[in-house]
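> Pasting the sequence and the predicted model now:
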Amino acid sequence: MEDEAKNPMHPVLLILLGSLGYCYFFVTKIPKGILRLLFLLPIFYLFSILPWHFPSAFGRGISSFFIAWITSFKLLLFSFDRGPLFFPHKNFFDFALVSVFPLKIKENISPSPNQPLIALTKLLLGTVLPILILFYAIYKENNSPKFTLFLYGLTALAWLYVFGTMVRYELVPLLNHPYFATSLQDFWGRRWNRMSSDILRQSVYDPTRDTLMGVIGFGPAKVVAIITTLVVSGIMHEMVLYYITCGKKPTWEMAWFFVLHGLCMVMEAGLKQLARQRGWGPVPPAVSIILTVGLAIVTCNWWLVLPVWRSSQRECRFR
């Protein structure tokens, strides 16, 4: 964390805000489809290089997940008028928040008589806040202690106001009691990292299933869609690890972890169908939970935790 404090963040913020501004004010005017996707390709490239600005593994991991992966996939869905960014956002502030953070805008909120004043104040603070942070980042070496404290106070007040007025936003829960998962499908689809699961479902699973359903049938199309989704998830996790380890050659252990779980999900669905055909009773929930969570913990330790631990690479120079 200290490395991030020493390394100025204003280039990252400027590139991120500028890229999202380009998407909101220009790309939204482009017709949906391949043409809009082509106009987003430069943004995908910029987001892919942003994590290298962070010298610590923590900074690269967080930025690669939320910006290089999640935000890019949200924009990919937006190319075809799908996903959370397709929601008609009233202003750039809403668009930027939903693009980067696990937030969604609540619907059916009763209007307030002071809504114009609140919106104006929020817009000003939403602009002033990044400027204050950038100003401090650029001139912090020359700041007096009193002026530094003053900037900290203004920034804290701005954040308090912004988050205090975020009644229009709803946090997308990342976890939903994963230790109660009774199957791998339940674990990955409804309980673990629900934000990335939802993004992968909309961007990979649904298009793959819908495309193949008329060719090979619903059942086989569902199987291929599951495997494809888990493979893409594995590749994206390898990408995050690539950033964390400063570009070390991938071992693909993470990718194989998700491929294994995809195959296990297919086998799990097949066994459930066989059990229904044979008239077998359901597995007791306690047994299902132990088997599911146990498999997740053991395989996660082998193919997710150990690869990161073995890399032993924590810092790299700015690229």
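Okay, I see it. All values derive from a computational prediction rather than experimental measurement. Numbers count the residues shown, from 1 in each chain.
> going forward, measure contacts between C-alpha atoms and count neighbours the same way
Will do.
> State the distance from Ser312 to Arg191.
From Ser312 over to Arg191 the distance is 30 Å, taken as CA to CA, to the nearest Å.
> which of the two has more neighbours?
Neighbour totals were compared for Ser312 and Arg191, and Arg191 leads with 20 against 9 (other CA atoms under 10 Å).
> Contacts only, for that one.
Arg191 makes contacts with 174-178, 181, as judged by CA atoms under 8 Å, 6 or more residues apart in numbering.
> Could you report the distance from it to Phe65?
From Arg191 to Phe65 the distance is 18 Å (CA to CA).
> ditto for Pro282
Distance from Pro282 to Phe65, counting by CA to CA: 38 Å.
> Please apply the same query to Leu77.
From Leu77 to Phe65 the distance is 17 Å (CA to CA).
> where's Thr299 relative to Met254, distance?
Counting by CA to CA, the gap from Thr299 to Met254 is 10 Å.
> higher neighbour count, the two?
Each of Thr299 and Met254 has its neighbours counted (other CA under 10 Å); Met254 has more, 28 against 16.
> Structure two is appended below for comparative analysis:
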Amino acid sequence: MIRREGGGGKLRKMKGEISNFVMVWVLVYASLIYCYSIAKILPKGITRFLAIIPIVFVFLILPLNLHTMHLGGTSAFFIAWLANFKLLLFAFGKGPLSADPSISLLRFIAVACLPIKIQQKPSPKTSRKPQKSTLNYAVKALLLALVVRSLDYNKYMHPKVILCVYSLIIYFTLELILAVAGFLPRLLLGVELEAQFDEPYLSTSLQDFWGRRWNIMVSNILRPTVYEPTLWASSRILGRKWAPLPAILGTFVVSALMHELMFYYLARVRPTWEITWFFLLHGLCLAVEVLLKKALPDTCRLPRFISGPLAVVFVMGTGFWLFFPQLLRCKADVRAFDEYAAVGAFFKSVGTAFTSKPYNETVR
């Protein structure tokens, strides 16, 4: 039986977590101010890299101060993954932090620690996908509420159906969280931001899913930090035809290790490596898909209305097998609902404090 805390315990934990959250992000901002400042005096290359490495280790440690699924998990993704990879690129004069030499401090901080990318001025010939509408996100928020509500009847559901529900919750939650994280810098700094997801259920292949539709910001970070250097090195050894194979596998290995780290931040338990096997399997299948596309003529390829559903089913099936059970292992569902209850109790207490009248005003 899972022990649930009373309202007072939840409130104390929530207040402690919020206090730690503020402390963590104050340290993040101070660290990014340091990185911004040293770039003015240290040239790109090894010297700047050595000056930034201590911040990378700090960013790996800071998420250990947070324990909730939402504040802790989101902060770990922003700090330990996105910010660190962007800073490593920045050390060598690459990546989004180096795209504009005259970038302001506020924009530097926003781009460094949030899942956003400032769009460069596109050429008139470049096609750009329209930004998603507010209605799009409103519909997804409504669907998320309905899907979460459906878990009240989980005792009547088949275990595979429950896993489908969790996969939908993960997708809708990530999309909405990243949309909010992108909206605030747009509102405050007036920057153009790209979407983090592009309707992954419409993918036409594994390459389309991982490269252009699912978690686009992570793909854009892994490409210059892992894929391109590995492709360059392997092409000198294996030649251009076979070079994508180790580049793709290397990218998925790094992604696997970072996902294992994210799960450790959430669960604080020793990894069982199913997550790693999930990404290695997808990396191998994606490499084979890319090689087959190069080897086979267009007439021998599956039509999109077949290859698309097959890719989505493969992602879902392997996710049910290797990925989603790890969420249940760390009791992500129970913890998430407890956090929703704690947030509700917190806002209820705040509302009560504002609406209640002093005793001397209520007694005449």
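Thanks, I have it. Everything numeric in this text was worked out from a predicted model, so none of it was measured.
> tm score of chain vs chain?
Superposed pair, TM-score by TM-score structural alignment, normalised by the length of the first structure: 0.76. Supporting alignment: 261 aligned residues with a CA RMSD of 2.3 Å.
> who wins for neighbours among the contacts of Arg191 of the first structure?
Using other CA under 10 Å as the neighbour criterion, Ala181 leads the contacts of Arg191 of the first structure with 23 neighbours.
> Identify the residues contacting the spatially most central residue of the second structure.
The centre of the second structure sits closest to Phe77, judged by CA atoms, centre = their mean, with a distance of 5.5 Å. By CA under 8 Å, 6+ apart, the contact set of Phe77 of the second structure is Met262.
> mind redoing it with 10 Å?
63, 83-84, 113-115, 258-259, 261-262, 265 (CA atoms under 10 Å, 6 or more residues apart in numbering).
> Just those: which are in helices?
84, 113, 258-259, 261-262, 265 (DSSP state H).
> Let's have these in TSV, adding neighbour count.
TSV is the format used below for these (neighbours: other CA atoms under 10 Å):
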residue	neighbour count
Asn84	23
Cys113	23
Met258	17
His259	17
Leu261	19
Met262	20
Tyr265	25
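> ok, Trp321 of the second structure - contacts?
160, 163, 274-275, 278, 315.
> Check Asn7 of the first structure too.
Contacts of Asn7 of the first structure by CA under 10 Å, 6+ apart are 53-55, 137, 318.
> Pick out the most distant pair among the residues you listed.
Using CA to CA, the pair of those lying farthest apart is Ala137 and Phe318, separated by 16.9 Å.
> got the contact list for the residue nearest to Arg186 of the second structure when sequence neighbours are not counted?
Spatially, and ignoring its direct neighbours in sequence, Arg186 of the second structure is nearest to Glu192 (6.5 Å; CA to CA, 6 or more residues apart in numbering). For Glu192 of the second structure, the contact set (CA under 10 Å, 6+ apart) comprises 116-121, 131, 182-183, 185-186.
> The same query, at a cut-off of 8 Å, please.
117-119, 186.
> Can you tell me which of the contacts of Asn7 of the first structure are buried?
Buried residues within these, defined by neighbour count using 16 or more other CA atoms under 10 Å: 53-55, 137.
> any idea how far Leu76 of the first structure is from Ile34 of the first structure?
Separation of Ile34 of the first structure from Leu76 of the first structure (CA to CA) stands at 10 Å.
> again, but for Ala269 of the first structure
Following CA to CA, the distance that separates Ala269 of the first structure from Leu76 of the first structure is 30 Å.
> And for Leu85 of the first structure?
According to CA to CA, Leu85 of the first structure and Leu76 of the first structure sit 10 Å apart.
> Quick one: map Gln207 of the second structure onto the first structure.
With the correspondence set by TM-score structural alignment, Gln207 of the second structure lines up against Gln185 in the first structure.
> My error: substitute Ile53 of the second structure in the last question.
Aligned by TM-score structural alignment, Ile53 of the second structure pairs with Leu41 of the first structure.
> What segments of the stretch 201-319 of the first structure are helices?
For the stretch 201-319 of the first structure, the helices defined by DSSP state H, counting those that start in this stretch occupy 206-216, 218-244, 253-278, 285-300, 306-311.
> what would the ones you listed look like in a markdown table with distance to Asp81 of the first structure?
Shown next, in a markdown table, are the helices of the stretch 201-319 of the first structure (distance: least, CA to CA, whole Å):
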| stretch | distance to Asp81 of the first structure |
| --- | --- |
| helix 206-216 | 13 |
| helix 218-244 | 20 |
| helix 253-278 | 28 |
| helix 285-300 | 35 |
| helix 306-311 | 36 |
